[in-house]
Structures are given as structure tokens and as C-alpha cells.
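Trainee: Have a look at this fold, sequence not included:
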């Protein structure tokens, strides 16, 4: 992923962003002669511990690949929008000369994967993940050997992803003039489509920070 200086995160941008963008794709090296395995999944990122936790069904074909090579990549992309060419035309140039583009946020976490099979540790991992998605509660806590989830633990394996490297990109017209950024923000506000408000917020925040 190419990251220009004007698209780089500022301070802990990416960490804050991951606390609310918690669905991504886990890429694992495939066996020799095979392409990488890519698994969509929910995860919970723990800023303090520098790790993400998740789980998958025991029959998932990803497990042998993880055990053969635990160096994996967790990729998250969101807040993406299409920007029409005229919105990007610089002052003094015809609108039709503007170049269309995509705006998006992307975080790639290089991780060391740790498989969790011990029932008690697996239950603790599940409770961490559930606590992230349901902080208000509403579900019983998992505990090894106890209802309602104890008997289901054997059907899954936990996965603790220890972050060893981060590449993050917030591509929101950072190299464009203030006039163009304002025009894009106004266009997004008027269009008000899916993810347009989120992309506009990134433009405005990065313009003032």
C-alpha cells in the first residue's frame, strides 16, 4: 500500500479508528503453490495490549496455514467514497479536467498469530470480544464447562493477533488546495450517500488538525 506523506495518519488516528471499525479481512499465506487465504471476520482491537482478538470455526481451512506460518495481515478498509472528476478540478481549470478518485481509510496490521485452544483461555478471549461488541451486556459470559456456551467451545478456536507492525492511510485529498477540499466536502454533504458523511468528517478533521 502506497502511503504519501499527506495521507499518513496523525498521532493515534489509526488506533482510534480501529475501535469503531472492527470488521476486516485476515490474510494468511497459503500452502506452496496456493494463493493466500483471506477470511472476513469481526475482531476486537485492544489498544493497551497492542493486539486484536477473534475466533473462527474449528473446520475453517485457514488453521493449517496459520500454524505453518503465523505471520499474518489483518486489513481494514472503510469510509470509502468515489469523488467525481469536476469536484477535484483546481481553481482556474475547466471542471471536466478534474481527475476522479477514491477517498478511503485503510489500516493494515501485521501480526503474529497465537492460536488459543485451552477452554478457559478461549472463554476469556470470547468474553473480551463480546464485551467490545456488546458493552451493555445482554448475553451470558462464556465459561469452560458451563452453560450456555461451555459445550460450544470445542467447535471453535480462538485467535490472538499480536501486532508487530502497522501501515495506515487516510486518503482524503490532503495534497489538494483548500478550495478543492472545500468543494469535495460540500459535494459529499449534498450527495449524502453511503459513507459520504464519514468521508467528509475526515476531510474537515484533517484540514484543521
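Mentor: All right, it came through fine. Quick caveat, the model's predicted, so the values are computed rather than measured. Numbering: from 1, shown residues only.

Trainee: Could you use CA atoms for every contact and neighbour count after this?
Mentor: Will do.

Trainee: any idea which element residue 124 lies in?
Mentor: Using DSSP states H and E, residue 124 sits within helix 119-133.

Trainee: what helices or strands is the next helix or strand after that helix leaning on?
Mentor: Once helix 119-133 ends, the next helix or strand along the chain (criterion: DSSP H and E) is strand 156-171. Packing contacts for strand 156-171, counted by 3 or more Cα pairs under 8 Å, 6 or more residues apart in numbering; DSSP states H and E, involve strand 51-57, strand 101-116, helix 119-133.

Trainee: Let's have those in CSV, adding mean neighbour count and distance to residue 25.
Mentor: Below are these laid out as CSV (neighbours: other Cα atoms under 10 Å; distance: least, Cα to Cα, whole Å):
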stretch, mean neighbour count, distance to residue 25
strand 51-57, 19, 12
strand 101-116, 19, 10
helix 119-133, 19, 16
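
Trainee: how many neighbours does the closest residue to residue 99 other than its chain neighbours have?
Mentor: The shortest distance from residue 99 to any non-neighbouring residue, by Cα to Cα, 6 or more residues apart in numbering, is to residue 85 (4.3 Å). A count of nearby residues for residue 85, using other Cα atoms under 10 Å, gives 14.

Trainee: try this one side by side with the last:
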């Protein structure tokens, strides 16, 4: 992922706060020789204090063999993306139809070392961490080895701890454009009111400081 200086996070807090509210991504795992990478969409729970993400997958998933061969993986999360028409980006001195269209988006890529969790007790603890993240209000029985309702299901899954070893983050929201063009884009996003336009506009305004 190319990250220009004007698209880089202003500090670690920026991407950490964003990631705290985005917990669905794609896990990219190196495929066998001669094969493309495996890409698995999944929910995960990111723990900033432990610098890891936890998740689980069904035991028959083909990712496991690839993970055991090479545990270095990438967890990619992308959201708040919109299409920006060319006229919105045109320089004030140029013709509107000469503006260059682009995409706005926020992205965080976590480079991780994957640790497979097969111990039943550890799997139950991992599941409870995930449930606690997604259902902080409760409502579900805890997972416990040998106990209903989830104890008998533990053998059908494998847990996964993703130890974060590197982070690349990007917030592509007209950072290199003039204030005049940024104002035009912000107004156009507000007027269009499409999916994710509000979130994209908030990023643009926040990153320019107003």
C-alpha cells in the first residue's frame, strides 16, 4: 500500500482509535507454492494493550495448512471509502471537467505472526474475549470446556492469535489539496449524502483541523 506523507496518520492514536471501531477485515495468508494467497473475511477483536488480534475459524478451513507453513500474515481493514468525481477535485484555475477523479478511504494493515490455538481451555478463553468485545452487554452464555451450550462445539474450530509485528495505516482524504478544493469536496460530500459520505467528510475536516 502506497502511503504519501499527506495520507499518513498524524500519530498512532489516529489509526488506533479508528481500528477500535472497525473489527471486520480480511486475513491474507501466503498460499502454497504456485498458488495465490488465501484471503479470509472475518470478524476479529483487536487488543491494543496486548498488541494482538484474536479470532477463530472452522477446523476444515484451508488456511490452517498455509498458516503452519508460513505464519506471517496480513490483516487488512478498509472502510469509510467513497468515490470522488473529477470536477470536485479540479484546481480552481482549471476547467472542472479536467479534474482527476479519485477514491477516499481509511485503511489499516496489521502485519502479524499467527499463533494457532488448539488447547480447549485456551480456545474457550479466546472465544470469551471475542464475545466480550462484540457483546459487552452480555446475553450469551460463556464458552467452557465440557459445558453447554458451546463446550461440544470447541472441537470444530481452531483459535487464532495474531501477534502484531508492524502497522501501516492510511487516511486518503484530499490531504494534498488546497483549502479551497477541500471546502468544495466537503460541501459536495454533504450534498450527495451517499453511503459513507458523512464519514469521509468527517475525516477530511478532522485531518485539516476544522
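Mentor: Yep, it's here. Please read all numbers here as calculations on a predicted model, not as lab measurements.

Trainee: thinking again about what came up before, tell me the contacts of the residue nearest to residue 99 of structure 1?
Mentor: Contact analysis of residue 85 of structure 1 by Cα atoms under 8 Å, 6 or more residues apart in numbering lists 95-101.

Trainee: which stretch among the helices and strands packed on strand 156-171 of structure 1 comes nearest residue 165 of structure 1?
Mentor: Proximity to residue 165 of structure 1 (Cα to Cα) singles out strand 101-116 among those, at 4.9 Å.

Trainee: Count residues in the vicinity of the nearest residue to residue 23 of structure 1 once chain neighbours are set aside, would you?
Mentor: Closest residue in space to residue 23 of structure 1, ignoring its immediate chain neighbours: residue 42 at 4.4 Å, by Cα to Cα, 6+ apart. By other Cα under 10 Å, 19 other residues sit near residue 42 of structure 1.

Trainee: just residue 90 of structure 2 next, same as before
Mentor: 20.

Trainee: Secondary structure element for the spatially closest residue to residue 96 of structure 2 that is not a sequence neighbour, which one?
Mentor: Distance criterion Cα to Cα, 6+ apart; nearest residue to residue 96 of structure 2, sequence neighbours excluded, is residue 87 at 4.5 Å. Residue 87 of structure 2 is located in helix 86-89, with elements delineated by DSSP H and E.

Trainee: If you drop the residues flanking it in sequence, what lies closest to the counterpart of residue 131 of structure 1 in structure 2?
Mentor: Using TM-score structural alignment, the partner of residue 131 of structure 1 in structure 2 is residue 132. Using Cα to Cα, 6+ apart and skipping residues adjacent in sequence, the residue nearest residue 132 of structure 2 is residue 138, 7.3 Å away.

Trainee: Tally up the residues packed near that neighbour, please.
Mentor: Neighbour tally, residue 138 of structure 2, other Cα under 10 Å: 11.

Trainee: Assign the residue nearest the centre of structure 2 to helix, strand or coil.
Mentor: Per Cα atoms, centre = their mean, the C-alpha nearest to the average position across structure 2 is that of residue 77, at 1.9 Å. Residue 77 of structure 2 carries the three-state label strand when classified by DSSP: H, G, I helix; E, B strand; the rest coil.

Trainee: Once you drop chain neighbours, what's closest to it?
Mentor: Of all residues not flanking residue 77 of structure 2 in the chain, residue 25 sits nearest, at 4.5 Å (Cα to Cα, 6+ apart).

Trainee: measure that neighbour to residue 202 of structure 2 for me?
Mentor: Using Cα to Cα, to the nearest Å, residue 25 of structure 2 is found at 22 Å from residue 202 of structure 2.
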